[in-house]
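Engineer: Model the following, please.
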Amino acid sequence: MLPEDKNKYGYLEALRNIVVIELLFSTGARVSEIANLRRSALDLQSGTVTIHGKGGKQRMIQLCNPDALFTLDTYCTLFAGRIAANGGYLLVNRLGNKLSDQSIRILVGNLAEMAKIGKKVTPHVLRHTFATLLLENDVDIKYIQSLLGHSSIMTTQIYTQVNLEKQKKILAEKHPRMRFAMAMQ
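Structural biologist: Okay, here's the model as predicted:
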């Protein structure tokens, strides 16, 4: 892409949309937490995002993916003026206004449709996917609780139900005892 093309709104909008998806999926944050994220909450040198959650609680989340960090850095550079003019809110629309929760929900839904995913995708689905994938990769549920900003472990345990369904399917199909049972019939 030519340097002058990077200031065209189509490119800027696409970049912003990638940043929205990256932040939702990489942090597991709630849609309201992403909508209210300020530029000052993002430390690209250390790769951290400070999320201001429910009840005024703060949590810091590490962004480890180099592509995500590069995209965020590019976005922050190209949108610096708009971000500064908008009270420091990170995510802005073409008019320079802060993206609302509803704008982000619509954006995510539209991107899912364009990608022909075939299922309804919402910011909460990305949050749920974040938690479920961590759980499936043996991350301790207490750590997931902390990342999601849940006060109670009971809230986080909702994600274990999905994991139990997957576990049942795996055991029904792969456990050696299942082959033994069929051999006896």
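
Engineer: Going by C-alpha atoms from here, please, whenever you check contacts or count neighbours.
Structural biologist: Will do.

Engineer: what comes up buried for stretch 20-40?
Structural biologist: Across stretch 20-40, burial judged by 16 or more other C-alpha atoms under 10 Å covers 20-39.

Engineer: To check against the first, give me the structure of this:
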Amino acid sequence: MGINPFHVMKLKYKEPLLLPKTINSSDIQAILKMAYDEQNKATTQYTKSQCNRDVAVLELLFATGMRVSELCSLNNADVNLSARFIRIMGKGAKERIIQLTNDEVITTLTKYQKQDRELDESFLRNRDGHRLSEQSVRQIINKYAKKANLKMHVTPHIFRHTFATLLLEEDVDIRYIQKILGHSSITTTQIYTHVSTKQQRLILEIKHPRNRMTIH
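Structural biologist: You can find the predicted model right below:
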């Protein structure tokens, strides 16, 4: 029986690095503005309650960077607005606390929280009073992204990636971002350092003194 040369060959297949898609902070602002505009235009109690819910969904995603599954799993007991924090149950039943530091976000969530809580323990609910689904969250984002005339298909994960990337660009230590996102390994969080090279290029183009020098 001949020797199979493949037995002694060591092959490594390196999967291509898929950088997370993000949007600009101005795009996030445009989406939020569309949601608040709809909220201000609402006339009936039903449309007001739905708009309050939609704004709460968008603000929570951007304020915390949580996963859509974590968002939909939030219960009333997890949202402590007087103490200004959210308790999130992440992957592997790992609990983390995220502080809410923006007054407008607190005001928005308080307005939504004051709506009829009914008997359902879930914080975010659909029109029937049951727990909001992940698909419904995607539809909410898509609705206001279209109203903001964004060409890119915006998903809950893009909100999460944008949250992380913007923090990194503000020089937040990657270990803090890891903890906020609920990553068990820093390796997962480090992918955002690749995304921030876009900002690095922009900084070097605008700020580097060599670009203001004329040699010839």
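
Engineer: what about the helices in the second structure?
Structural biologist: 25-41, 45-64, 68-72, 103-113, 134-147, 156-169, 174-181, 186-189, 191-195, 197-207 (DSSP state H).

Engineer: Pick the most buried one from the ones you listed.
Structural biologist: Of all these, helix 156-169 has the most neighbours on average by mean count of other C-alpha atoms under 10 Å, namely a mean of 22.

Engineer: which residues touch that one?
Structural biologist: 20-25, 61-68, 137-138, 141, 174, 177, 181, 192-193, 195-196, 199 (C-alpha atoms under 8 Å, 6 or more residues apart in numbering).

Engineer: what's the answer for stretch 23-37 of the first structure, then?
Structural biologist: Residues contacting stretch 23-37 of the first structure (C-alpha under 8 Å, 6+ apart): 20, 51-53, 61-63, 89-91, 98-101, 104-105, 123-124, 126-131, 147-148.

Engineer: Need the nearest residue in space to the alignment partner in the second structure of Ala112 of the first structure, chain neighbours excluded.
Structural biologist: The equivalent of Ala112 of the first structure in the second structure is Ala145 (alignment by TM-score structural alignment). The spatially closest residue to Ala145 of the second structure, leaving aside those adjacent along the chain, is Ile31, at 5.4 Å (C-alpha to C-alpha, 6 or more residues apart in numbering).

Engineer: Equivalent analysis for Met60 of the first structure, please.
Structural biologist: Thr50 (4.4 Å).

Engineer: Can you tell me what that neighbour aligns to in the second structure?
Structural biologist: That one, Thr50 of the first structure, aligns with Arg87 by TM-score structural alignment.

Engineer: show me what contacts that match?
Structural biologist: Asp78, Val79, Glu95, Arg96, Ile97, Ile98.

Engineer: Which pair in those has the greatest spatial separation?
Structural biologist: Greatest spatial distance among these (C-alpha to C-alpha): Val79 and Glu95, at 13.3 Å.

Engineer: Look at these two and report which has more neighbours.
Structural biologist: Ranked by neighbour count (other C-alpha atoms under 10 Å), Val79 of the second structure and Glu95 place Val79 first, with 19 against 11.

Engineer: For Ser73 of the second structure, see how far away that one is.
Structural biologist: 11 Å (C-alpha to C-alpha, to the nearest Å).

Engineer: Next: Lys198 of the second structure.
Structural biologist: Lys198 of the second structure is 34 Å from Ser73 of the second structure, by C-alpha to C-alpha.

Engineer: Next: Ile97 of the second structure.
Structural biologist: 14 Å.

Engineer: isn't Lys120 of the first structure right up against Ala112?
Structural biologist: Yes. In this structure, Lys120 of the first structure is within contact of Ala112 by C-alpha atoms under 8 Å, at 7.4 Å.

Engineer: how about the equivalent of Cys51 of the second structure over in the first structure, what does it touch?
Structural biologist: Using TM-score structural alignment, the equivalent of Cys51 of the second structure in the first structure is Ala14. Applying C-alpha under 8 Å, 6+ apart to Ala14 of the first structure gives no contacts.
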